[in-house]
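Chemist: whatever this is, show me its structure:
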Amino acid sequence: MADVASDAVRPFAHLQSEHADRYRLVLAAFTRAKDRFVVHLRPEDVHADLGHLLDLDGVTNGLAQLTTWGNLRADPDTGRVTTPEDFNRARYLYQLTSEGEAAEQAIAVYEEAVGRRGVLQSVALTDIASQLHALLHLLKEANDAGTSADAAKAHLLLLSIVERFASLADNAQAFMASLRRTIDFADSDVDAFVAYKERLITYIERFIADLANQGAEIARLAHEVEAAGVRDVLDAAARREAADAVPDADSDTDAYALTFTVALDRWRARWDGLRSWFVSADARRPSQAKLLRSAAIASITQLLATVSAINDRRSGRSDRSADFRRLAVWFAEATDDDAHRLWRAAFAMSSARHLSVTPATTAVWDEQRVPSSTPWREAPALRISPQLRRTGSYERRGTPNRVADRSEQRRFLAERAARESAQTAAARAELATDGPVLLSQLAELDPLAFRLFLQLLGDALAARGRDGAEVRVTSSDGTMRVRLTPVPHAPEVAIRTADGVLQGPEHLIDIAQTGPAGDN
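Modeler: This is a model prediction of the structure:
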C-alpha cells in the first residue's frame, strides 16, 4: 500500500470521526513505540500493546483508516513470507508518517496547555538571579583580562536563563488564568473553595515577597550585565548556533550568514524581553514583574471579597417560621411598654428618617408626653407639610450651604508629604555604607534613620537560615540592598540612638542604595 497523496492527507480527521477514541488508542500505541525507538509495528504488536482495550479486527480496521487519512504509512510485510500464498496475502508494517507525527505532537501540546494549571515559581527567580551572577562574573573576568568571554560558558548560561525565564513567565500566566477561573467558579463547590482559600492566599503572599526581593536583585544584575558587555555575549551565542547551519540545496544564500542574523535577532529579543520583564521603562510603562505583583495582590482582594460574599449569603439564609416563633416568645415575655417598643422595632414602625420635624412640634412633644400604652387613634396627629403630600419632597427655603475652601488643608498635606519624603531620603543616605562595616562602628542614628535601620535589619535576620550564614536581601520597595555577615566569637555590641540602646551580636553589614522606589 503506497502513501496517500499529499492533497488527501488529513491527519486531524480522526478527531471528528465516530470512533475517535479507537483511533486515539491506536496512535498512542505508535507514540509509545517511537519513545522506545521502535519504528514499524504490525497489527499484532498494536493489539498486544493495547491489551483488552481493542480486539484485533478493530485494530486492523483502525490502522487501515488511519493510513487513508495519512496518519500512518503501510509497507508490505515481506519479512515473514515463506510461501507464494504468504506473498500474495496482504500483510503490512505500519509506521507514523511525518504528518501523523506532527499531528500527535500538536495534540500533545494542546492537551498540555489546556490542562496545565500553572505555578508561581519562586525557585525560578532564584535561579535567574544566580545565572545572572555567574554571567556577570564571567564578563568581569574577561574585561579585567582584556579578552572576550568564554563563548561556550556564556552560551550555556544564556540558555539556562532563557529556559528558566520562559518557564517563569508561562507558568505565571497560566496560574493567574486558573486563579481567575477558580474565583469565577467558587459557587460550584463552596466548602472546598473556603478551605482552599487560606492556603492559596499564603502561597500568593510568599511569591509576592519573593518577587519583590528577587525582582529588584534581577533588575540590578540586568543593568550591570548590560554595562559589562552583554551584546558581545549575545553575538557569540548567535555565532555558535550558526556554526551548525545546514546548506540549502535550493538556494545559493550563505546558510551561515542567514542563520547568524536570525539567531542574533532572536537572542537580542530574548534579552530585551527579560530586561523589560523586571525593569520598568518609565512610570507609564511598568515592568511585567510589577504588573504581576499588582495582579497577585488584586487576586488576594478578589479572593477575600468572594469569601465575604459567600459568608454573607450563608448568614442571610434563615427559617422565617423559626423567626416568627422566636418573636412570639419575646412578645410573651415582654411587659406592656416593652411590647410596644418590640412591635415598633420588629415591624419597622419607627419614624421615617427622611421626615424632619419642626422645633415647634418637638417642643409640643416635650410638654405633652404620650405614654406608649396610648392607642394610635387617641394619639395626637403628626402634622405633615402639604408640599410633602403633594410633591413627595420638602426642601428648606434659602440659599444652599457654601462649599468649604480646602486649599489650605491641601497645601498643608502636600508640604507634609514633601517633608516626610525628604526625611526618608536623608535617612537612606545616612544608612548607606561604603562597603562592609561593623555594627559597633555605626554612628549614632536619629530616630527616623534608626527605624529604617531596624526594618532593614529585621528583613535580613528573617531571611537568614538556621546555619547563620551570610544573607543578602532587598527592601520591599527595592530602594536598598543589605548584606549581613556574622562575626564569629565577637562580643555583643551596643548601638546608641535617641530612643535608647540596641544590643546584639556583632555583624558586618553592607547597606547600599539601588535607586528610587519603583525602578524595578
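
Chemist: all contacts plus neighbour counts: C-alpha atoms, from now on.
Modeler: Will do.

Chemist: ok, now which ones touch the nearest residue to Arg42 once chain neighbours are set aside?
Modeler: Spatially, and ignoring its direct neighbours in sequence, Arg42 is nearest to Leu93 (5.1 Å; C-alpha to C-alpha, 6 or more residues apart in numbering). Shown in contact with Leu93 (C-alpha atoms under 8 Å, 6 or more residues apart in numbering): 40-43, 74-77.

Chemist: also this sequence, please, to line up against the first:
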Amino acid sequence: MRLRGGEFVPSIGPEHLRPLSEFKYLNAENVSRYRLIMRIFYENHMRLRYWLRPLDVHGAVLETGLIPGYTVEQCEQDLQVLHEWGNLECQQDKAKSTSIEEFKKKRFRYQMTAVAVEIERLLNALEQVQGYGGELDATPLETIARILRDIRERAQEMSRAESFAVWKELMDRFRRLHENAVDYYAQISSAKAEALMQTEAFLAFKEDLRRYLQQFALGLQQFGAQIEGTLRALSSDVVEAFLSSVTWGEMEIPNLEDRREFDERMVAHREEWRSLEGWFIGLDGDDSEVVKLERATKEAIGRVVRQALALQEQARAGVSRRRDLSYLARWFMSLDSIAEAHRLGAAVFGLYVPRHFQGEPPRSTDSADCSMWDEAPVFRALSPKTRGPRQRLAVSPVRDRAVQKAKATEAWHQAQANARDVERRWLREGTFSMAEFDELTVEDRGLLLQWVSRALSRADRRFRSPEGYQIRVEIPEHGERHCIVFSDGEMEMPNFKFYIWREHR
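Modeler: Have a look, this model is predicted:
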C-alpha cells in the first residue's frame, strides 16, 4: 500500500499480474507425486539438509509407501519438471564421478528455491487451520506505547542497529495486533459462531466471553489514547531522523536477495510509519482503527448479552407447567370454602398484575371496610383479538410540521454557533488559571470541564482541538482549590492552569 492524496492505494504493477509457475505442482496431473517430493525436500530443508540426489529422493518416496512401484526414472523426470517450474534448483554432482564417462552423464543434485520453501510453509500452516483463530490481547498496545515513548525520548541517542531492532519490534507488534484482532472478530462473526450462539451450550462461557471482550476494550481505551498522544507529540524531524537511522541499520545487514537502495527502503519505511499513524490517529477526519475496534468490541459485547438473554427467555418459555397447574386445580377443587381458596390463591399467585381502565366506575358504597368481593361487578367492552375484519379507525390527515422543524433547526444552528464563539473566546486567552475568574457562565463551565476531562485522560495532559490548538492542563501541585459562581449555583474545583498555543507542523 502507498499514499496518494492522503488515501491508501494498492501498490500493484505488471509483476503482480504474471502467472506463477511455482504453483503448478499443486494441481498438475501427477500432483500426488509432486507434492510428496516437495514435502520430502521441505522436511530435509528444515533439518538443514539442503541438497538431495535423485536416489535420496527415490528412497524417501518408497519409505513412505504412498506410491508403490515408483522407479528412479520417474523420480528423475519429476525432479526435472519441478526444476523447470521453478520449484527446485539443480547443480551437477561432481563428487561421485570416478571416471570421465560418469562425469559426462551429468548427475545432478537438487535444492528447494526460496519461493518453494514459502509455498510449503504456507501449505503446512493451512493444514493446521481450523477456523479464523486470532485473539484480543492488549499487551501489544502496551508494548507499542512503550516503544513510541522510547523513540520520542531517545531517538537521537540510538545507534543504527538499535534503531533497526526497535523498528522491527514495533512493526511486529503492530502487525500481530491488527491481524489477531481482525481474525478474532471474523471468528465471532462467522456462521459457526452464530450457530453456537443459538444453542444452550453458549450460556456456559457467555460470561467469560463478555469479560474477555470488556478487558480488551479497557486496554484500547487506556493505551490507545497514550499512543495517539505520543504520535502527535513526535515532530516530523524526529520521525525522519529515526527512519533514516532504521534504514541505515537495515542496510548494514548483508542480504543477497534484497538489493534495494537507500531511497527505496526509506520510502517503504515512511509508508509503514504512515500506516501506523493512520491506524491510531486516523486520516482526513476519518475515525482511527482504534475507535472502530473499540466500537466493534462494544457491539460484540451487546450482541453476546442480547443473545444470552434471548436463550434464557426461550428456555423459560419452553418449560411446561401443565402438571403443576393440574395439581393446583385439584387442590382448589378439594377446598370447602371460598375463604380457604382466597388464602391458597394468595400463597400461590401473590398479587395479580393490575390492569388499568380509564374512568371511575360507579360504586355501590363509599365505605372503606367494604371488600371488592362484596361490590357489584363492572362490565367493560373489550375488542376481540381475531383475524377477521376490524372496525375502521378514523383517518386523520398528516400535519405539516415544516415550521416547527425549521425553528428547531435554526435553534440548533444558533446553539452550535454560540458554542463555537465560546470556544474561540477561550482559545484566545492563551495561559490562564481558574483562580483568575470568580464568575462564569454555564456555557463556559461546560467547555472548561470538557477540556479538563480530555486532558486528564492522557498521560501528557494535553490534546489537540479541532481548531488546531494544543491545550495542556496543569494540576495544582499543592491541591489549591477555587470557588466559581454560575447562574445555577456555585462550584468548587482544583485551581487548574491552562496553556493554549497554536500548533505549527
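
Chemist: of the contacts of Leu93 of the first structure, which belong to strands?
Modeler: Per DSSP state E, strands hold the following members of the contacts of Leu93 of the first structure: 74-76.

Chemist: please pick the buried ones from those residues.
Modeler: Buried subset of those (neighbour count, 16 or more other C-alpha atoms under 10 Å): Ala74.

Chemist: distance to Arg117 of the first structure for the ones in strands among the contacts of Leu93 of the first structure - can I get that in JSON lines?
Modeler: Listed next are these as JSON lines, based on distance: C-alpha to C-alpha, whole Å:
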{"residue": "Ala74", "distance to Arg117 of the first structure": "39"}
{"residue": "Asp75", "distance to Arg117 of the first structure": "42"}
{"residue": "Pro76", "distance to Arg117 of the first structure": "45"}
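
Chemist: just curious, which of the ones in strands among the contacts of Leu93 of the first structure is nearest to Asn88 of the first structure?
Modeler: Nearest to Asn88 of the first structure among those, counting by C-alpha to C-alpha, is Pro76 at 10.3 Å.

Chemist: so that closest one touches Asn88, yeah?
Modeler: No: using C-alpha atoms under 8 Å, Pro76 of the first structure is not in contact with Asn88, being 10.3 Å away.

Chemist: spatially nearest residue to Leu447 of the second structure (excluding sequence neighbours)?
Modeler: Excluding its sequence neighbours, the residue lying closest to Leu447 of the second structure (C-alpha to C-alpha, 6+ apart) is Glu423, at 7.1 Å.

Chemist: do you know how far that neighbour is from Asp444 of the second structure?
Modeler: 8 Å (C-alpha to C-alpha, to the nearest Å).

Chemist: ok, Thr71 of the second structure next?
Modeler: Look at Thr71 of the second structure and Asp444 of the second structure: by C-alpha to C-alpha, they are 89 Å apart.

Chemist: more neighbours: which of these two?
Modeler: It is Asp444, of Thr71 of the second structure and Asp444, that has more neighbours when counted by other C-alpha atoms under 10 Å, with 17 against 14.

Chemist: for the stretch 401-505 of the second structure, what spans make up the helices?
Modeler: Counting by DSSP state H, counting those that start in this stretch, the stretch 401-505 of the second structure has helices at residues 402-427, 442-456.

Chemist: tell me which of those helices lies nearest to Gln215 of the second structure.
Modeler: Taking C-alpha to C-alpha, helix 442-456 is the member of the helices of the stretch 401-505 of the second structure nearest to Gln215 of the second structure, at 21.2 Å.

Chemist: tell me the buried residues in the closest one?
Modeler: By 16+ other C-alpha under 10 Å, the buried positions in helix 442-456 of the second structure come out as 444, 448, 451-452, 454-456.

Chemist: those: which two are farthest apart?
Modeler: Spanning the widest gap among those are Asp444 and Leu456, at 18.3 Å by C-alpha to C-alpha.

Chemist: before we move on, the earlier item: relative to Arg481 of the first structure, which of the ones in strands among the contacts of Leu93 of the first structure is nearest.
Modeler: Distances from Arg481 of the first structure to these, taken by C-alpha to C-alpha, are shortest for Ala74, at 65.9 Å.

Chemist: thinking the closest one is in contact with Tyr92, fair?
Modeler: Yes: counting by C-alpha under 8 Å, Ala74 of the first structure does reach Tyr92; the two are 5.7 Å apart.

Chemist: identify the residue of the first structure aligned to Phe223 of the second structure.
Modeler: Aligned by TM-score structural alignment, Phe223 of the second structure pairs with Gln214 of the first structure.
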